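Peer 1: sequence-free structure coming up:
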């Protein structure tokens, strides 16, 4: 009988550890769900303005290029539509998100989150999800309207799902990173507006790489939007190719890098 108790304890201990791990996972999932609901509540209060801001600028550019170009080729049409889809992501996923996070940070709103027993990792994930939700509708709308205006049809495949997700998250990651690490809100506003113009019109988003000067070509490789536009264009024209694989791998690197930088340098409070 004396040798049975240790055996029973050894059998019970792994079961208890598994139960504790399962409970820990449930708590973390519940935590991120609550944080996401908080972020979603902020979006819900101003969804009309978000929808208008996210769609109006790319839609105006789409119409302008429709009136300006004469008998564009199918490749040029797809380049214009994809460029405005990326423009929509830049407006909300980089520009607006960076300014919103920076404003909340420097107004001390994150002190509330700092007072809660929550994981920084889950908070960053919730912010990523918020950026994804604010960018997603305008991209879909521009894609649908662009096809109607130009009278073309994209080549759809299942590869569009991972490319779409990685494209959104890569751009959202850049916007989130700018908002969190910027020294002040004025700097964030200036940097976000500058990036909006440079990325949209001085990188191969709406034009080909060959049309840009050499200096801008090299600079374009630093922007995730270059790989987003290339991946979408190849998918819509040819389907999944080796070039799409390369662009997807680069976008994955941007997502991981931005997440690590945010997780490392995010500050809950601003020193007065």
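Peer 2: Now that the structure is in, tell me what you want to look at. Here the structure is a predicted model, which means the values were calculated and not measured.

Peer 1: alpha carbons only for contacts and neighbour counts from here, please
Peer 2: OK.

Peer 1: got the contact list for stretch 86-103?
Peer 2: 53-55, 57-58, 131-132, 134-136, 138-139, 142, 168, 171-180, 182, 184-185, 188-189, 192-193, 195-196, 200, 205, 225, 228-229 (Cα atoms under 8 Å, 6 or more residues apart in numbering).

Peer 1: hmm, I was thinking of stretch 59-77
Peer 2: 80, 81, 84, 142, 146, 149, 150, 152, 237.

Peer 1: redo that, cut-off 10 Å
Peer 2: Stretch 59-77 is contacted from outside by 56, 58, 78-85, 87-88, 138, 141-142, 145-147, 149-153, 206-208, 233, 236-237, using Cα atoms under 10 Å, 6 or more residues apart in numbering.

Peer 1: buried subset of these?
Peer 2: Burial by neighbour count, judged by 16 or more other Cα atoms under 10 Å, picks out 58, 78-85, 87-88, 138, 142, 146, 150, 206-207, 233, 236 from the contacts of stretch 59-77.

Peer 1: among those residues, which are located in helices?
Peer 2: In helices, judged by DSSP state H, the following of the buried ones among the contacts of stretch 59-77 are found: 58, 78-85, 87-88, 138, 142, 146, 150, 233, 236.

Peer 1: show me just the buried residues among the contacts of stretch 86-103.
Peer 2: Buried among the contacts of stretch 86-103 by 16+ other Cα under 10 Å: 53-55, 58, 131-132, 134-136, 138-139, 142, 168, 171-180, 182, 185, 188-189, 192, 195-196, 200, 205, 225, 228-229.

Peer 1: what segments of the stretch 101-250 of the chain are helices?
Peer 2: 110-114, 120-150, 160-181, 185-201, 214-220, 224-238, 242-265 (DSSP state H, counting those that start in this stretch).

Peer 1: out of everything not next to it in sequence, what's closest to residue 228?
Peer 2: Closest residue to residue 228 apart from its sequence neighbours, by Cα to Cα, 6 or more residues apart in numbering: residue 167 at 5.6 Å.

Peer 1: that neighbour touches residue 231, doesn't it?
Peer 2: Yes: counting by Cα atoms under 10 Å, residue 167 touches residue 231, with 8.9 Å between them.

Peer 1: hey, what's in contact with both of these two?
Peer 2: Taking Cα under 10 Å, 6+ apart as the contact rule, residue 167 and residue 231 both touch 225, 247, 248, 251.

Peer 1: where's the first one relative to residue 169, distance?
Peer 2: By that I understand residue 225. Residue 225 sits 11 Å away from residue 169, going by Cα to Cα, to the nearest Å.

Peer 1: kindly report the same for the second one.
Peer 2: Separation of residue 247 from residue 169 (Cα to Cα) stands at 14 Å.

Peer 1: correct me, but residue 54 touches residue 135?
Peer 2: Yes: judged on Cα under 10 Å, residue 54 makes contact with residue 135 at a distance of 7.2 Å.

Peer 1: what packs against the helix ranked longest in the chain?
Peer 2: Ranked by residue count, the top helix of the chain under DSSP H comes out as helix 4-44. Counting contacts by 3 or more Cα pairs under 10 Å, 6 or more residues apart in numbering; DSSP states H and E, helix 4-44 packs against helix 47-68, helix 120-150.

Peer 1: against that first model, consider the following:
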């Protein structure tokens, strides 16, 4: 078997391991990933009352992003932190597998755990608010890229954290800050100037732009620019993760 074939065989095995883990935890993942975003959707409906279709669409999309943040950043970051300090990754580093495949399998796990919540909020949000969001097949790769960029933050946070308790505190703070003080639930122009500048360096701002554009209008030139920015964020987070993981293949 040549090196090229071995690379994909390793990746396939690691992906199958992650799929098996997700299948074992599927009920918990669905419950955890759907309860908080749907409760938030219902609460906001009671709070806001009559709103324009544009505002309702933004709230649905904001809760889709909230569900991604909850699973792909918050819970994933804490999970990786506990595994790191529990010595789980020492086992993987002792195996004859490539570091790149191990990192890709972690990112794949984050996508698998985030995708159900994304779909659930997309479906129930339209039912709750009576809004029809635009759908085209190009949304699928764009949504995967959006999830991937957020998952990269979760994986990076888990490896950079000095201990699991610190991860828990940082994850909770980031979840609340990004959800309510960046243009996820509201528009960028409605934020104070300081928060606007902070928003420009957060990938969730561009995730919100991409999803809002795709689900209300469709593919545009501005969407293409936001996709490129998300690609840069994703590559940058992968490089940081790769540098942080100490690896030795026997």
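Peer 2: Structure's in. What do you need? These numbers come from a predicted model, not from an experiment.

Peer 1: returning to that earlier point: the second structure: which residue goes with the residue nearest to residue 228 of the first structure?
Peer 2: Under the alignment (TM-score structural alignment), residue 167 of the first structure pairs with residue 146 in the second structure.

Peer 1: isn't that match right next to residue 227, touching?
Peer 2: Yes: here residue 146 of the second structure reaches residue 227: they are 8.3 Å apart, a contact under Cα under 10 Å.

Peer 1: overlap of the contact sets of those two?
Peer 2: With Cα under 10 Å, 6+ apart as the test, residue 146 of the second structure and residue 227 both reach 206, 207, 210.

Peer 1: from residue 92 of the first structure, how far off is residue 186 of the first structure?
Peer 2: In terms of Cα to Cα, residue 186 of the first structure sits 18 Å off from residue 92 of the first structure.

Peer 1: neighbour count: those two, which is higher?
Peer 2: residue 92 (27 against 13; other Cα atoms under 10 Å).

Peer 1: what's the counterpart of the more buried one in the second structure?
Peer 2: Match for residue 92 of the first structure (TM-score structural alignment): residue 71.

Peer 1: now which residue in the second structure aligns to residue 240 of the first structure?
Peer 2: Using TM-score structural alignment, residue 240 of the first structure lines up with residue 219 in the second structure.

Peer 1: residues near the nearest residue to that match once chain neighbours are set aside, how many?
Peer 2: Nearest residue to residue 219 of the second structure in three dimensions, chain neighbours excluded: residue 213, at 6.9 Å (Cα to Cα, 6+ apart). The burial count assigned to residue 213 of the second structure is 18, neighbours taken as other Cα under 10 Å.

Peer 1: which residues does residue 119 of the first structure contact?
Peer 2: So residue 119 of the first structure contacts 28, 31, 32, 113 (Cα under 10 Å, 6+ apart).

Peer 1: I meant to write residue 222 of the first structure there.
Peer 2: Per Cα under 10 Å, 6+ apart, neighbours of residue 222 of the first structure: residue 254.

Peer 1: same deal with residue 56 of the first structure?
Peer 2: 62, 88, 138, 142.

Peer 1: okay if I get those as TSV plus distance to residue 117 of the first structure?
Peer 2: Formatted as TSV, the contacts of residue 56 of the first structure follow (distance: Cα to Cα, whole Å):
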residue	distance to residue 117 of the first structure
62	46
88	35
138	35
142	40
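
Peer 1: nearest to residue 42 of the first structure among the residues you listed?
Peer 2: residue 138 (18.1 Å; Cα to Cα).

Peer 1: and the closest one? What does it align with in the second structure?
Peer 2: Checking TM-score structural alignment: residue 138 of the first structure goes with residue 117.

Peer 1: cool, and residue 250 of the first structure?
Peer 2: Using TM-score structural alignment, the equivalent of residue 250 of the first structure in the second structure is residue 229.

Peer 1: how much space separates the closest residue to its match other than its chain neighbours from residue 235 of the second structure?
Peer 2: In space, and not counting its chain neighbours, residue 229 of the second structure is closest to residue 206: 7.4 Å by Cα to Cα, 6+ apart. Distance, residue 206 of the second structure to residue 235 of the second structure, using Cα to Cα: 15 Å.

Peer 1: tell me the angle of the longest helix of the first structure relative to helix 120-150?
Peer 2: 40 degrees (axes from the mean of the first three to the mean of the last three Cα atoms, to 10 degrees).

Peer 1: from the chain's centre, how far out does helix 4-44 of the first structure sit?
Peer 2: 28 Å (Cα atoms, centre = their mean, to the nearest Å).

Peer 1: hang on, residue 109 of the second structure packs against residue 25?
Peer 2: No: contact between residue 109 of the second structure and residue 25 fails when scored by Cα under 10 Å: they sit 11.7 Å apart.

Peer 1: how about the contacts of residue 56 of the first structure, which pair is most distant?
Peer 2: Top of the distance list for those (Cα to Cα): 62 and 138, 12.7 Å.

Peer 1: overlap of the contact sets of these two?
Peer 2: With Cα under 10 Å, 6+ apart, residue 62 of the first structure and residue 138 have common neighbours 56, 84, 85.

Peer 1: tabulate these (CSV), appending distance to residue 8 of the first structure.
Peer 2: Formatted as CSV, those follow (distance: Cα to Cα, whole Å):
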residue, distance to residue 8 of the first structure
56, 67
84, 65
85, 61
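
Peer 1: on that earlier part again, just name the closest of the contacts of residue 56 of the first structure to residue 219 of the first structure, please.
Peer 2: For these, the nearest to residue 219 of the first structure is residue 88 (20.9 Å; Cα to Cα).

Peer 1: state the distance from that closest one to residue 130 of the first structure.
Peer 2: 15 Å.

Peer 1: what do you get for residue 43 of the first structure?
Peer 2: 8 Å.

Peer 1: which neighbours do those two have in common?
Peer 2: Common neighbours of residue 43 of the first structure and residue 130 (Cα under 10 Å, 6+ apart) are residue 37.

Peer 1: those two: which is more packed in?
Peer 2: More crowded of residue 43 of the first structure and residue 130, by other Cα under 10 Å: residue 130, with 22 against 17.

Peer 1: so the more buried one sits right up against residue 33, yeah?
Peer 2: No: using Cα under 10 Å, residue 130 of the first structure is not in contact with residue 33, being 11.9 Å away.
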